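# The following block contains a protein sequence and its predicted model.
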Amino acid sequence: MSMSDTGPRQAAFPLDGRRIWVAGHGGMVGRALVRRLAEEDCEVLVTPRPALDLSRQADVEDWMAQARPDGVIVAAARVGGIHANAAYPADFIQQNLSISANIIHAAHLSGVRKLLYLGSSCVYPRLAPQPIDEGALLSGALEPTNQWYAVAKIAGIKMCQAYRRQHGRDFIAVMPTNLYGPGDNYDPLTSHVPAALIRRFHEAKVDGRSRAVVWGTGRPRREFLYVDDLADACVFALKHWSSEDLLNVGTGQDMSIAHFAAEVAAVVGFGGEIVFDPQRPDGAPRKVLDVTRLRRAGWRARTPLEDGLRATYADFLAGGGRYGG
């Protein structure tokens, strides 16, 4: 069933009594999804990495055939920032292609009733008109610094659309903007901007340094979404959205990296000078999503930036993410 942008009239997939598999439950997004689904009257299925290798097609098909989930959320992915994408392009495209293809095809074979695929805002062209609406997909060249990851994610999106068209499967895809929150990866070489800044400013504060260096010019503009808001949007979409049309998830508001860095520094308590290194890559000049479609359907983000950053920093101090504390 395809639904108009004015929003659903009734729940397309009620979760009561359903078995929902969160593939990738150990990551930041997966953990948030498990927290959110705990509020629903459903059974949450998880698969620790030692128990199931998502890159092995036969293993995924066998597990799915035995577990028989009613719904699947594909949150598993190899992710990282600019440095990680540049250093490991083969890993990013191969691993993400394998994960997407294996789970989506196995879900079809086992008769999964509903599948939600998590894409990324990086699937859109580098110079897409801002804010970016869902129709911008494949309308221009990708951002070179993360093209390998983007191509794999686009393949997953197209698989969802193809299985819907050919086999009538209720497979949907949502495109989250830049994320931050508890359980993030704080490794200085592989993290995204929010986690990298938290660690950098924390270490500068602890070491008593008077300045901290941030990659790039600070001029690019980005949108940041708290991960628990994304999880809530995914549950909303799982229950109410049924279309091959993509669904952007974000706040609809952006800010410069310089502004965002200042917000992070204030939460961390670093009072020194923030210095920008223009020799480092900036990435796309601006990236903010048009979230009109999701708002018309009845959902919008609720967590203020300062509140989300404080929760994330508390998680970092508690060692809640990779390389935290």
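Good, I have the coordinates.
# going forward, measure contacts between C-alpha atoms and count neighbours the same way
Will do.
# Show me what the helix or strand containing Val235 is packed against.
Under DSSP states H and E, the secondary-structure element containing Val235 is helix 227-240. Using 3 or more Cα pairs under 8 Å, 6 or more residues apart in numbering; DSSP states H and E as the contact definition, the elements that helix 227-240 packs against are helix 28-37, strand 114-118.
# Please repeat the previous calculation with a cut-off of 10 Å.
helix 28-37, strand 71-74, strand 114-118, strand 171-176, strand 178-180, strand 247-249, helix 292-297, helix 305-317 (3 or more Cα pairs under 10 Å, 6 or more residues apart in numbering; DSSP states H and E).
# CSV for these, including distance to Asp232?
Conversion of the helices and strands packed on helix 227-240 to CSV gives the following (distance: least, Cα to Cα, whole Å):
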stretch, distance to Asp232
helix 28-37, 6
strand 71-74, 13
strand 114-118, 13
strand 171-176, 12
strand 178-180, 13
strand 247-249, 10
helix 292-297, 12
helix 305-317, 14
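# want to compare, so here's the second one:
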Amino acid sequence: MTEQLAGWAGQRVLVTGAGGFIGRHLVRRLADVDADVVVWTRDDLDLADRDRVRAAVSGVRPDVVLHLAAARDASSVEARDATTAVNTLSGAWIVEAVPDSCRAVIRLGSSTEYAASPLPMDEQAPLRPRGLFGATKAAGSLLFTAAAEQRGIRSAVLRAFQVYGPGDKPGRFVPTVLAAARSGETLPLTAPGLRRDWVWVGDVVDACLDAATADDLPAGAVLNLGTGVQTTNEELVDVAERVTGRRIARAVGAHPGRSWDTADWVSDPAAAASMLGWKSRVDLAEGLARSWAAS
């Protein structure tokens, strides 16, 4: 638990995306410090509806907003339109509606906003996303920051790299690897050499809370959340075998991979360290062991 939240009992904190993987962890952490948490899930409010978003925020009158909500559905024209509105516009709508007394609005962005790079990516890396999700997240971060600057509301965008931990969706990579360890079934893997920067979900929650309470954080700050270490898919499976004590059978090349997969994908988290005093504290082996114990 971050020391900065110790005095937050009774502070009204609005969390969007509260039903998601990271959102559930964040809400539990806020409950531990007796914050007055208002949770929004996709069942509570349509974040693609500007008037409803603004009216709902005005009714809550939050002291802090932690905007984690994101959409990914691209299955139809209507779904793509809704995804674009949620990822691109909802953050700006929230900023427009918060009271002047709001301490901060923090947006959880994504490393997919960046272009692929063979070098560690800092916050000056080009925004050249591949696919609808990254494009809408990148546009949303820019519009969110501009809206906050116009309002004079303190804001930050936290671009998380590959987040993992207990409670992640079953179809994602780490849960799939651990399920194969438990069941003994063969794990389909991508072609060798695809890398990601894996960051523990609790460390990402820490960064969200630290950014919300860091009153000296420059307005409009953008900070990368990652470990600065990248790991291939096959290396992660090796680590999973060690921490679970089970052999994981693999079919290398049987999985087609994702459109955004790349041979290099790693953060430069130096700005978060210097501005927030934040760093990822849980390494991959410990994080996989904790996930295994919780599965």
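Perfect, I can see it now. Everything quoted here is computed from the prediction, not taken from an experiment.
# one step back: out of the helices and strands packed on helix 227-240 of the first structure, which is closest to Pro281 of the first structure?
Between Pro281 of the first structure and these, the shortest gap by Cα to Cα is with strand 178-180, which sits at 17.1 Å.
# So what's the gap between the helix holding Val235 of the first structure and the chain middle?
Averaging C-alpha coordinates over helix 227-240 of the first structure and over its chain gives two centres that are 12 Å apart (Cα atoms, centre = their mean, to the nearest Å).
# tell me the angle it makes with helix 305-317.
Computed by axes from the mean of the first three to the mean of the last three Cα atoms, to 10 degrees, the angle separating helix 227-240 of the first structure from helix 305-317 equals 110 degrees.
# Which residue numbers in the first structure does the longest helix seen in the second structure align to?
In terms of residue count, the longest helix belonging to the second structure (DSSP state H) is helix 132-151. Alignment note (TM-score structural alignment): helix 132-151 of the second structure is matched to residues 148-167 of the first structure.
# if we can go back for a sec, in the helix holding Val235 of the first structure, which residues have enough neighbours to count as buried?
227-240 (16 or more other Cα atoms under 10 Å).
# How far away from the center of its chain is stretch 242-258 of the first structure?
On the basis of Cα atoms, centre = their mean, stretch 242-258 of the first structure is displaced by 11 Å from the centre of the chain it belongs to.
# How about stretch 83-98 of the second structure?
Distance, centroid of stretch 83-98 of the second structure to centroid of chain: 17 Å (Cα atoms, centre = their mean).
# With stretch 185-203 of the second structure instead?
On the basis of Cα atoms, centre = their mean, stretch 185-203 of the second structure sits 16 Å off its chain's mean C-alpha point.
# mind listing what's buried in it?
Within stretch 185-203 of the second structure, the residues that count as buried by 16+ other Cα under 10 Å are 187-190, 194-203.
# Then stretch 40-58 of the first structure?
If you call a residue buried by 16+ other Cα under 10 Å, then stretch 40-58 of the first structure has these buried ones: 43-47, 54-55, 57.
# Return the subset of those residues lying in helices.
Filtering the buried residues of stretch 40-58 of the first structure for membership in helices, criterion DSSP H, returns Gln57.
# Between the buried residues of stretch 40-58 of the first structure, which sits nearest Ala150 of the first structure?
Ser55 (17.9 Å).
# corresponding residue for that closest one in the second structure?
When the two structures are superposed using TM-score structural alignment, Ser55 of the first structure falls opposite Ala48 in the second structure.
# circling back to that earlier point, got the angle between the helix holding Val235 of the first structure and strand 171-176?
Relative orientation of helix 227-240 of the first structure and strand 171-176, computed by the same axes, to 10 degrees: 160 degrees.
# From Pro118 of the second structure, how far out is the aligned partner of Ile73 of the first structure in the second structure?
Counting by TM-score structural alignment, Ile73 of the first structure corresponds to Leu66 in the second structure. Applying Cα to Cα, to the nearest Å, one obtains 31 Å for the distance of Leu66 of the second structure from Pro118 of the second structure.
# In terms of neighbours, single out the busier of these two.
Per other Cα atoms under 10 Å, whichever of Leu66 of the second structure and Pro118 has more neighbours is Leu66, with 26 against 10.
# so the more buried one touches Val15, yeah?
Yes. Applying Cα atoms under 10 Å, one finds Leu66 of the second structure in contact with Val15, separated by 4.9 Å.
# Great, nothing more from me.
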